[in-house]
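**Q** Build me a structure from this.
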Amino acid sequence: MSPEPFELRIQHGIAGGFAPPRVSAVHDLSLKTSGTSHILLLSQFPLDKEVQQNKLNSKNIPISDDTTKLIQELEGILRKLPTETVPSADIYNRNIGIFWQGADGFTWANSAPQGCGGFEGGAVVTEDDKKAFNRAVEITEILVTRGIAQESA
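**A** Here you go, the predicted model:
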């Protein structure tokens, strides 16, 4: 069982303000075609000069039933979470941005590509929303870890 095609970006370091955010890691995951056996992962670490000097290779995350369930859970969470019409504040207070685009046109983002200002956003976020967002971050960390583990396997 393969998930529907999607594109996902996880960015660590979205909060800025007077100065732009300090992005420490960006992970892009994509599945372009249904029935594919791997999810493509590309990671960048802008603050780590040693890593940036080395060529960053893409990695493949094998699609298993467990991986498919995690991706479906992540999309389900994001479909329920509030976001700002124009994401401009770190409303979940995690300094982590998630950008999702699904095959059906559903998109979700909690940060603008250039980051967020250091002020309160206009969206109302409950404690349950924050817990759900934390689970979404946990899922993204599991997926990225699986991709990194493939590199050393």
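**Q** rest of the way, CA atoms for contacts and neighbours
**A** OK.
**Q** Just confirm I96 contacts I10, I think it does.
**A** Yes - between I96 and I10 there is a contact under Cα atoms under 8 Å: 7.0 Å.
**Q** Point me to the residue sitting farthest from the middle of the chain.
**A** F18 (24.4 Å; Cα atoms, centre = their mean).
**Q** For it, which three-state class applies?
**A** coil (DSSP: H, G, I helix; E, B strand; the rest coil).
**Q** which residues does it contact?
**A** 117-118 (Cα atoms under 8 Å, 6 or more residues apart in numbering).
**Q** ditto for F106
**A** W100.
**Q** any idea how far it lies from Q114?
**A** Going from F106 to Q114 by Cα to Cα, to the nearest Å gives 21 Å.
**Q** which parts of the helix ranked longest in the chain are buried?
**A** Longest helix in the chain, counting residues (DSSP state H): helix 127-152. By 16 or more other Cα atoms under 10 Å, the buried positions in helix 127-152 come out as 129-130, 132-133, 136-137, 139-140, 143-144, 146-148.
**Q** next up, for comparison:
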Amino acid sequence: MPPADYYVRLQHGIAGGFAPPTPDSVYTIARSDGIASLAITAAVRPDGTPELQEAAPKSLALDDASGTLVDELHSILRSIPTESPPGSEDIYGLDTSIFWGSDDLEWYNGGPQGCGGGFSEVKATEEDKTKFKRAVEIIKELVNKVQ
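**A** Okay, the predicted model is just below:
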């Protein structure tokens, strides 16, 4: 079970090189202790535009179904690796990063500035990649509940 306070960030577009990556979308989900809802924000870059366009923040009641999804996400992230060194390689091959921050777990792939090339000492197995895809699906499912 995840802690009462947590922050999740999903970013599509993490591949970089000499320049930092240009994200296609960034979604965040946050929960504060004592609040029975999730704060959700979305920023999407429409095709052909240079910048993300932010939508108004929304909230989602933390019911049993949403809580179960968050529990599953927390469990998945505890079980899969990140690249080493951070930001060296997109080991999941989806041009996507997830950041989870809570008292009991800080997990992120892609590094703070995305993946800038290089090789990771840690590689994801096919099972890890399947779990990561499921983690992405869970975040999208939670975000889509308020869209």
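**Q** Kindly provide the TM-score of these chains.
**A** TM-score for the superposed chains, counting by TM-score structural alignment, normalised by the length of the second structure: 0.87, backed by 143 aligned residues with a Cα RMSD of 2.1 Å.
**Q** What is the neighbour count of P46 of the first structure?
**A** The tally of other residues near P46 of the first structure (other Cα atoms under 10 Å) stands at 14.
**Q** neighbouring contacts of the helix or strand I40 of the second structure falls within?
**A** For I40 of the second structure, the element it lies in under DSSP states H and E is strand 37-44. For strand 37-44 of the second structure, the surrounding residues in contact (Cα under 8 Å, 6+ apart) are 24-31, 52-62, 143.
**Q** Please check the residues you listed and keep the buried ones.
**A** 24-31, 52, 59-60, 62, 143.
**Q** will you turn those residues into TSV that also has distance to I76 of the second structure?
**A** Formatted as TSV, those follow (distance: Cα to Cα, whole Å):
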residue	distance to I76 of the second structure
D24	24
S25	22
V26	20
Y27	18
T28	18
I29	16
A30	18
R31	18
L52	28
S59	24
L60	22
L62	19
V143	18
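**Q** Turn the residues you listed into JSON lines, including secondary structure and distance to I14 of the second structure.
**A** Listed next are those as JSON lines, based on DSSP: H, G, I helix; E, B strand; the rest coil; distance: Cα to Cα, whole Å:
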{"residue": "D24", "secondary structure": "coil", "distance to I14 of the second structure": "9"}
{"residue": "S25", "secondary structure": "strand", "distance to I14 of the second structure": "10"}
{"residue": "V26", "secondary structure": "strand", "distance to I14 of the second structure": "11"}
{"residue": "Y27", "secondary structure": "strand", "distance to I14 of the second structure": "14"}
{"residue": "T28", "secondary structure": "strand", "distance to I14 of the second structure": "16"}
{"residue": "I29", "secondary structure": "strand", "distance to I14 of the second structure": "19"}
{"residue": "A30", "secondary structure": "strand", "distance to I14 of the second structure": "21"}
{"residue": "R31", "secondary structure": "strand", "distance to I14 of the second structure": "25"}
{"residue": "L52", "secondary structure": "coil", "distance to I14 of the second structure": "14"}
{"residue": "S59", "secondary structure": "strand", "distance to I14 of the second structure": "26"}
{"residue": "L60", "secondary structure": "strand", "distance to I14 of the second structure": "27"}
{"residue": "L62", "secondary structure": "coil", "distance to I14 of the second structure": "29"}
{"residue": "V143", "secondary structure": "helix", "distance to I14 of the second structure": "20"}
